[in-house]
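Asks: Sharing a sequence plus its predicted fold:
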Amino acid sequence: MPSAELAIFVVVLLALLFDYINGFHDTANAVATSVSTRAMTPSFAIGLAAVMNFIGALSGTAVAKTIGSDIVMPAAVTQHVLFAALIAAIFWNLLTWYYGIPSSSSHALIGGLVGAAVASQGFGVLKTAGVIKVVAFLVLSPLIGLTVGYLVMTALWWLMRRQTPSHINRVFLKLQILASTAGAFSHGSNDAQKSMGIITMALFGAGLIPKFEVPFWVTLACAIAMALGTAVGGWKIIRTMGGRIVKLEPINGFAADLSSASVIYGSTLLGMPVSTTHVVSSCIMGVGSAKRLLAVRWAVAKQIVTAWVLTIPSAAAVAALTLFFVNLF
């Protein structure tokens, strides 16, 4: 196999591997609240999340186009740059998964892409307006999630104020299944498209496709990889998000899932990549805050926020270092 074709093959393989790891790293985004409140058994919840992630991944390509064409100039990106970016993102995902930290796969991938591109050709290769827009949305989306979670939970408390706790639990145990289904769909609709964008960038940069359009086989392959990864399940992060941030009842779980699904899918429709992990975590914090501020374990929240802040620069540094060694050898 010629070296150019081999390089593209390796990049595609790594992008699918990142998608798979993203799936099991982010399984908690869709199922943690339902498992915590016992609305669903863990095996059923993960199976449902895998199916809905697959369906969600087939729903569009707007986010993929943003990742592949609005951050770095596609024609200027080599296969080596994409290789280094993916290695950095995979490394950060595995590291945070190992320690049970719900960090952002999106931040890791974007940080890796920016770090590798800058290390290769300097800051001129970046599309400044696109980078600012994407980073701004990555920062704002958790704040939006926190606010939406608080407002939805406050509204639900008001609507159910005359009902008994047992009645509330019976109703929202069933409704939480629907909310989790929507959450898994929204996760697939946003996160799977990030690998689609990287693969399409590789194909476009190599001249294998005439314009930046995501081929159907890329969409299907990424959807399958995401679903398979989700089916494996990232149990450490499920425990963190399901119980360590705030103690959840069925009504809280429903509010968190409904809020996060709305914010994530709204971002997908706008073509904006967001951290589904950050949005879900912040919605859980918002829901807990509506009950009372002390209901949130802010020490755990602080650890999560620290990981948020460190992810982009850390992934960028790893990508730059990886590119150095790739070019060296």
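Replies: Now that the structure is in, tell me what you want to look at. Numbering: from 1, shown residues only.

Asks: hey, let's count contacts and neighbours off CA atoms from now on
Replies: Will do.

Asks: Show me the contact partners of stretch 70-87.
Replies: With contacts defined as Cα atoms under 8 Å, 6 or more residues apart in numbering, stretch 70-87 is touched by 7-8, 10-11, 14-15, 18, 68, 109, 111-117, 120, 125-128, 130-131, 134, 198, 201-202, 204-205, 315-316, 319-320, 322-323, 326-327.

Asks: next, the one to line up against it:
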Amino acid sequence: MELALVVLVVAVALGFAYTNGFLDAANSVATSISTRALTPRIAVAMAAAMNFIGALLGTAVAETIATSIVDLDGVTPVDSLVVVLSALLGAIVWNLVAWWFGMPTSSTHSLVGGLLGAGIAGGMTVHADEILDRVVLPLLISPVAGFVAAFALMVALLWIFRNAAPSRVNRRFRIAQTASAAAVALGHGLQSAQKTMGVVWLALMTIGAVSPVAGIPLWVKLAAATALAAGTYAGGWRIMRTLGRRIIEIDPARGFVAESVSAMVLYVSSIVLHAPVSTTHTITAAIVGVGSTRRLSAVRWGVARTIAAFWLLTAPTAALLAAGATWALLPLVG
């Protein structure tokens, strides 16, 4: 039973990474596609490659996911695996709902919500203090940082290039967007693949297949990186339209700033803070930030409000879905 559950958890976790990839493909390339800096297929191929590379550059976020949310000590391996499986199912269902409506949502929020909902439904202890410090606060601060930094940097660039010919500026920033989009994709891989690694590592530790001190096995890293890259290459075209066109009409300079700021927030969160943050929230906030420098009415606030509503629903809905899955599955394996 334990082995079968572990295999199922690994398969579902890789499925989650795939949905994470096609949901978040828009984060890396939507602005570059909308400004015609990159063609759609070249953009998603580049993003997939950078996602794969980024996934192999660290494990600190994976360790946070595996050790700082739910305490599985003293719980039977079967019950632990059911909790992890239920958390993934809750996160995947919500990801697919958001994709269907073309709304950018956070796979990080859905996974954290799923782990909390499944853990509480399974009668397990949650690390409340660590969740607040290492998960909740970074998740809340990152979009604020993205908005403020993008707004400030865009204002500075507008002043620097105030006398330059718009066509020349657009041409140069369109070229620069290739680098900024790649930077976001690298940061996305560094963040999102590690969440899948953390869940798989947690499942393997529950049955003693790996030692906590030995770190995450290489095959887990490669499998998570491959699943994320494949999902990214599949592309989340519905969400790309929302991020690239429906919030604001974005130009190359604003696209470059939004992507550059988002990449920096992702790198600081991953490398310095070891905190899981939402790539979706960060890039969306940065897009709103650069759009606000044009004029407040340039931002389609109705679309922004709908996106915000989906954000607010993500963690609690994923938690409820995961809790329901836990209550349904535990009696079947008990």
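Replies: Alright, I've got the coordinates. A quick note: this is a predicted structure, and the numbers were derived from the prediction, not measured.

Asks: returning to what we had before: restricted to helices, list the contacts of stretch 70-87 of structure 1.
Replies: Mapping the contacts of stretch 70-87 of structure 1 onto helices (DSSP state H) picks out 7-8, 10-11, 14-15, 18, 68, 109, 111-117, 120, 128, 130-131, 134, 198, 201-202, 204-205, 315-316, 319-320, 322-323, 326-327.

Asks: Buried ones only from the residues you listed, please, as a PyMOL command.
Replies: To isolate the buried ones among these in PyMOL, judged by 16 or more other Cα atoms under 10 Å, type:
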select buried, resi 7+8+11+14+15+18+68+109+111+112+113+114+115+116+117+120+130+131+134+198+201+202+204+205+315+316+319+320+322+323
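
Asks: End to end on stretch 128-135 of structure 2, go ahead and measure it.
Replies: Terminal residues of stretch 128-135 of structure 2 lie 10 Å apart, using Cα to Cα, to the nearest Å.

Asks: and that stretch, how far out from the chain's middle?
Replies: Centroid separation for stretch 128-135 of structure 2 versus its chain: 18 Å, with Cα atoms, centre = their mean, to the nearest Å.

Asks: Could you pull out the helices in the stretch 151-300 of structure 2 for me?
Replies: Remark: helices assigned in the stretch 151-300 of structure 2 by DSSP state H, counting those that start in this stretch are 166-188, 194-206, 218-234, 237-241, 252-267, 279-292.

Asks: I'd like these laid out as TSV, including distance to residue 307 of structure 2.
Replies: TSV is the format used below for these (distance: least, Cα to Cα, whole Å):
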stretch	distance to residue 307 of structure 2
helix 166-188	20
helix 194-206	23
helix 218-234	21
helix 237-241	11
helix 252-267	17
helix 279-292	9
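
Asks: Looking at the ones you listed, spot the one closest to residue 98 of structure 2.
Replies: helix 237-241 (8.9 Å; Cα to Cα).

Asks: Structure 1: matching residues for that closest one?
Replies: The aligned range for helix 237-241 of structure 2 in structure 1 is 235-239, by TM-score structural alignment.

Asks: mean offset of the matching stretch relative to structure 2 (after superposition)
Replies: Compared with structure 2 after the fit, stretch 235-239 of structure 1 shows a mean deviation of 0.2 Å (mean Cα distance after the TM-score superposition for structure 1).
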